[in-house]
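# sequence first, predicted model second:
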Amino acid sequence: MLREELMKMLDGREDDMIALRRHFHEHPELSFDEKETAAFIARFYEDKPVDVQTNVGNGYGIIVTINGKQPGRTIALRADFDALQIEEQTGLPFASKNPGVMHACGHDGHTAYLMVLADCLIRLRDQWEGTVKIVHQHAEEMAPAGAKSIVDSGLLDDVDEIYGIHFYPDHEVGTVFYTSGYAYAGCSDIKVTIQGTGGHASQPHRSNDTIVAASSFVMNLQTIVSRRINPYDMAVVTIGSFEAVGSSNVIKDSLVLRGDARYMDLEVGKVIEEHFHRIGRGLEEMYDVKVEIDYNSDYPPLYNHPKETAKAAAVLEKHGVGSYLNQVIATSANTGAEDFGQYLLKIPGAFLNVGARPNQVEVFNNHHPKFDINEKALLVAAKSVADITLAALAGE
């Protein structure tokens, strides 16, 4: 039977997943600069009976098309492969060889498990119907990110469903957890430049002080959440950088603020953006300064389609629990951002989370310089996505 053969094949390829994960971990590359990583992935599929499209989207995206024994449904599976600008402190024997760059979010593992799963599906292609598209995505971590450009390429227009996973070290290996509906927050990246009139601190009346104006702006932004958003809706507005270095006796001529807005609904995101600009216009009038706002909504809220999410959870409950899984858990939404949401704006599907708690006592979460995953989670991810894929191909 196909499923039993696929699961047995994955069991025999666990060491390959680990080896691939360690290779990627040792050779991380930043978003939009993943040239060698992409080339390595493309070489993996050389001489295999698949169609490989490279340089997809606004970077090094790759789409691998695997055709089954005859036409049927088309299912896409996605894994990201970019790293972060972090100096690794894990002490692992396969730690990053690229100074200041680290796989601190598990993308090395995402790519490794999916490559091996793809290879197994290729080897068994005469036993299943339909098409599987493997999406190796560049630049998840850095706006404008890679997902939207891959969607805009049109190469996924024929996809019926799409699925992806993310590793998290705060859940035990053998656990898959998910959220139906809004699962991850949308995220907007914001840059605000305020131009005033500089001058001497002894003559403030001859200047238009940007620090005073910016301070008022930062405080007033908090009224967006407290007074413009329904209390039942999730929203966060943060100014994380206030760049105004200068001398103590100089009134600053210009400065830059950088911030972040998060929300679980696209309409809430629109309200935040609208009022950001309104407060900016008011600041110009009140302080006689010029305000330029660069507001980029690059990561939409990730909305897991309830029907596909329920089907995926049911498949894992049926086939996974008691075998390679201990639990399948419905959880609350994650306020982090994930550009997988771009695919789900157009294609039905779901994004699930896989427990990957390391064996050490202290656990370091995603984006920490000591972040690591338990490599046993690679096989769990491969089997989970394999079961979901077979069910989706069969229309179950």
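Cool, the structure landed.

# CA atoms for contacts and neighbours, from now on please.
Fine.

# and the helices in this protein?
For the chain, the helices defined by DSSP state H cover 2-12, 14-26, 35-44, 107-123, 147-152, 210-223, 266-287, 306-315, 341-344, 376-393.

# show me what the longest one is in contact with.
Contacts made with helix 266-287 from outside it, assessed by C-alpha atoms under 8 Å, 6 or more residues apart in numbering, are listed as 186, 208-209, 213, 217, 220-221, 224-225, 228-229, 233, 235, 261-263, 289-293, 295, 300-301.

# nearest approach to Lys370 belongs to which of the helices of the chain?
In terms of C-alpha to C-alpha, the element of those nearest to Lys370 is helix 14-26, at 12.7 Å.

# what helices and strands are in contact with the closest one?
Judged by 3 or more C-alpha pairs under 8 Å, 6 or more residues apart in numbering; DSSP states H and E, the packing partners of helix 14-26 are helix 107-123, helix 376-393.

# give the buried residues for it.
Going by neighbour count (16 or more other C-alpha atoms under 10 Å), the buried part of helix 14-26 is 14, 17-18, 20-26.

# check contacts around the spatially most central residue of the chain.
In the chain, the C-alpha nearest the mean C-alpha coordinate belongs to Glu338, at 3.1 Å (C-alpha atoms, centre = their mean). If a contact means C-alpha under 8 Å, 6+ apart, then Glu338 has 140, 184-186, 299, 301-302 as its contacts.

# select from those residues every entry located in strands.
Counting by DSSP state E, the contacts of Glu338 place 184, 186, 299, 302 in strands.

# touching, the last one and Gly341? I think so.
Yes: with contact defined as C-alpha atoms under 8 Å, Leu302 reaches Gly341; the gap is 3.9 Å.

# higher neighbour count, those two?
Neighbours per residue, other C-alpha atoms under 10 Å: of Leu302 and Gly341, the larger number sits with Leu302, 29 against 26.

# what's near enough to touch the more buried one?
Going by C-alpha under 8 Å, 6+ apart, Leu302 touches 182-186, 264, 337-342, 344.

# please apply the same query to Glu88.
Contacts of Glu88 by C-alpha under 8 Å, 6+ apart are 95-96, 100-102, 369-370.

# repeat the analysis, applying 6 Å as the threshold.
102, 369 (C-alpha atoms under 6 Å, 6 or more residues apart in numbering).

# before we move on, what about Gly341?
Here Gly341 is in contact with 300, 302 (C-alpha under 6 Å, 6+ apart).

# presented hereafter is structure B, for comparison with structure A:
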Amino acid sequence: MINIKQEVEALEEELIDLRRDFHMHPELGFQEFRTSKIIYEYLNNLGLEVKKIAKTGVVGLLKGEKPGKTLILRADMDALPVTEKTGLDYASVNKGLMHACGHDGHIAMLLIAAKILVNHKGQISGNIKFVFQPNEEEAGALDMIKEGVLEDPKVDGAFAIHLWTPLKSGEIGLAEGPVMGALEEFELTIMGKAGHTGSPHEAIDPILASTNIIQTLQSIQTREIDPLLPTVIMIGKINGGTGRNIIADKVEIGGTIRFLFKDEEKEKGILLEKFERVIKGICEAMNVKYKLDFIPSNPALLNNQDMVNYVRKASIETFGVDDNFVKYRSMAGEDFAEFSQRVPSVLYFIGNGNEEKETNYPHHHSKFNLDEDTLKYGVEMHIRTAIAFLNNKN
């Protein structure tokens, strides 16, 4: 019989050391070269079958001593282009880059879970693929799927954990059905005619047109979409103009469109048509031209009811209580959604928000940090869900 808590606690110092090392050395998507190398060597030293996939991705295969199903346990690896301002002893040493979303903790938890599960493969029926995914922030999961991560052996289910500061430490965010939003990104260029601000009639001002577009786009989500279908249109960047007395020749705008629709493909097409209709109409009215590019990201993340049940049972065993569940959904995008669209899956949230430890900053914030006392719970949850799923013959 495995004493999971005892084995996890024995490795807690290594768990935290791993997390801090990854935190100090963040790397952007598909550039996780150091991270990937460490993971590959760690899994190889455990005796797993290890391979590189999707540029910097790593997959370690554990074969149980009895035949059975195949399960994915997934962690994401990439960091963000954020300048860290935490002041931590283990703050990022890579200028302008930061693990501001918890992926450093995800990697460390899955490595330690693999280390413990390897020692008990005699009690495992089937296979576990420890999947370390690159480029989650820009949809790297699909690259892994295209390169066969769900095959050889064929995958029957997938679990993933997201450490989550909007939830209090000790809480578990768990829900069935759609739990994270589908995401489309966009790049929009508004093109006018440069000129002197003292002679605006001789120019065509793209900045004025852009301000109209930015404000009017908000009317789509409040006036044209069913209020029971969450929709969020956000502008993340604007760039235009070179001087205070110069009318710009163009303005570049970038942002995201997030949604949770019942019929995702159909409703998404309608939404994007509305989006471009607003832009086209304003541009025609204000005599400017435009160029609009949609950048597909990820579909909605769908949690399977049976997989949710595994997590619920494992959580009660891990935390010893059954009143720490929060039925949680978020409009943030998460490309584990690609797995969830293909095999029974669940992504759940382990709360990390602790005001006293200053781990309650939002994700992608320059002062984001993790409550490291929660990492051991993530390891235990990985182990319990994996064993329960693989040893259930139904």
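Cool, got the structure. What you see is a predicted model, and the numbers here were worked out from it, not measured in a lab.

# can you pull the TM-score for these?
Superposed pair, TM-score by TM-score structural alignment, normalised by the length of the second structure: 0.91. Supporting alignment: 387 aligned residues with a C-alpha RMSD of 2.2 Å.

# from Val385 of the first structure, how far off is the residue nearest to the centre of the first structure?
In this view, Glu338 of the first structure and Val385 of the first structure are 18 Å apart by C-alpha to C-alpha, to the nearest Å.

# got it, and His368 of the first structure?
27 Å.

# so between these two, which is more surrounded?
Set side by side, His368 of the first structure and Val385 show more neighbours around Val385, with 22 against 19, by other C-alpha under 10 Å.

# OK, contacts around the more buried one?
Taking C-alpha under 6 Å, 6+ apart, one finds nothing in contact with Val385 of the first structure.

# translate it into the numbering of the second structure.
By TM-score structural alignment, Val385 of the first structure lines up with His382 in the second structure.

# can you list the residues that contact stretch 98-105 of the second structure?
For stretch 98-105 of the second structure, using C-alpha under 6 Å, 6+ apart, the contacting residues are 19, 22-23, 26, 76-77, 79-80, 82, 84, 92, 163, 363-364, 368.

# most surrounded residue in these?
Neighbour counts for those (other C-alpha under 10 Å) peak at Met77, which has 33 neighbours.

# what residue in the first structure is paired with that residue?
By TM-score structural alignment, Met77 of the second structure lines up with Phe81.

# Glu27 of the second structure now?
So, by TM-score structural alignment, Glu27 of the second structure is matched to Glu29.

# not counting residues beside it along the chain, what's closest to that match?
Nearest residue to Glu29 of the first structure, sequence neighbours excluded (C-alpha to C-alpha, 6 or more residues apart in numbering): Ala83, at 5.4 Å.

# which residues sit in contact with the one you found?
Taking C-alpha under 6 Å, 6+ apart, we find Ala83 of the first structure in contact with 28-30, 102-103.

# ok, the residues you listed in the second structure: which stay?
Mapped onto the second structure and checked by both residues aligned by TM-score structural alignment, their matches' C-alpha atoms under 6 Å, the contacts of Ala83 of the first structure keep the contacts 28-30, 102-103.

# just the buried ones from these, in PyMOL syntax?
Typed into PyMOL, the line below selects the buried ones among these, using 16+ other C-alpha under 10 Å:
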select buried, resi 28+29+30+102+103
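
# could I get the kept ones among the contacts of Ala83 of the first structure as a markdown table with distance to Ile279 of the first structure?
Shown next, in a markdown table, are these (distance: C-alpha to C-alpha, whole Å):
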| residue | distance to Ile279 of the first structure |
| --- | --- |
| Pro28 | 41 |
| Glu29 | 39 |
| Leu30 | 35 |
| Met102 | 38 |
| His103 | 38 |
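
# between the kept ones among the contacts of Ala83 of the first structure, which is nearest Ile329 of the first structure?
Checking those against Ile329 of the first structure by C-alpha to C-alpha gives His103 as the nearest, at 26.5 Å.

# the closest one matches what in the second structure?
Checking TM-score structural alignment: His103 of the first structure goes with His99.

# again with Asp119 of the first structure
Checking TM-score structural alignment: Asp119 of the first structure goes with Lys115.

# ok, how many other residues are close to the residue nearest to that match when sequence neighbours are not counted?
Leaving aside its chain neighbours, Lys115 of the second structure sits nearest to Leu46 (6.6 Å; criterion: C-alpha to C-alpha, 6+ apart). Neighbours of Leu46 of the second structure under the rule other C-alpha under 10 Å: 17.

# swap in Glu65 of the second structure?
Neighbours around Glu65 of the second structure, by other C-alpha under 10 Å: 14.

# how much space between it and Ile4 of the second structure?
Distance from Glu65 of the second structure to Ile4 of the second structure, by C-alpha to C-alpha: 19 Å.

# for Lys121 of the second structure, same thing?
From Lys121 of the second structure across to Ile4 of the second structure, the span is 14 Å (C-alpha to C-alpha).

# same question, Glu355 of the second structure
29 Å.

# more crowded one of these two?
Legend: neighbour count by other C-alpha under 10 Å for Glu355 of the second structure and Ile4, higher for Ile4 (18 against 13).

# skipping adjacent residues, who's closest to that one in space?
Glu380 (6.7 Å).

# what is the neighbour count of that neighbour?
27.

# and for Glu284 of the first structure?
Glu284 of the first structure: 17 surrounding residues under other C-alpha under 10 Å.

# one more: Glu284 of the second structure?
Counted with other C-alpha under 10 Å, Glu284 of the second structure comes out at 12.

# residue in the first structure paired with it?
Using TM-score structural alignment, the partner of Glu284 of the second structure in the first structure is Glu285.

# do Leu347 of the second structure as well
Looks like Leu347 of the second structure aligns to Phe351 there (TM-score structural alignment).

# so who does the nearest residue to its match once chain neighbours are set aside touch?
The shortest distance from Phe351 of the first structure to any non-neighbouring residue, by C-alpha to C-alpha, 6+ apart, is to Gly164 (4.8 Å). Gly164 of the first structure makes contacts with 77-78, 351, as judged by C-alpha under 6 Å, 6+ apart.

# Leu344 of the first structure now?
Leu344 of the first structure neighbours (C-alpha under 6 Å, 6+ apart): none.

# from Tyr287 of the first structure, how far out is it?
Leu344 of the first structure is 43 Å from Tyr287 of the first structure, by C-alpha to C-alpha.

# and what of Asp260 of the first structure?
In terms of C-alpha to C-alpha, Asp260 of the first structure sits 24 Å off from Tyr287 of the first structure.

# now do Ser247 of the first structure
21 Å.

# do the same with Asn326 of the first structure
60 Å.

# repeat for Phe364 of the first structure
For Phe364 of the first structure relative to Tyr287 of the first structure (C-alpha to C-alpha), the value is 45 Å.
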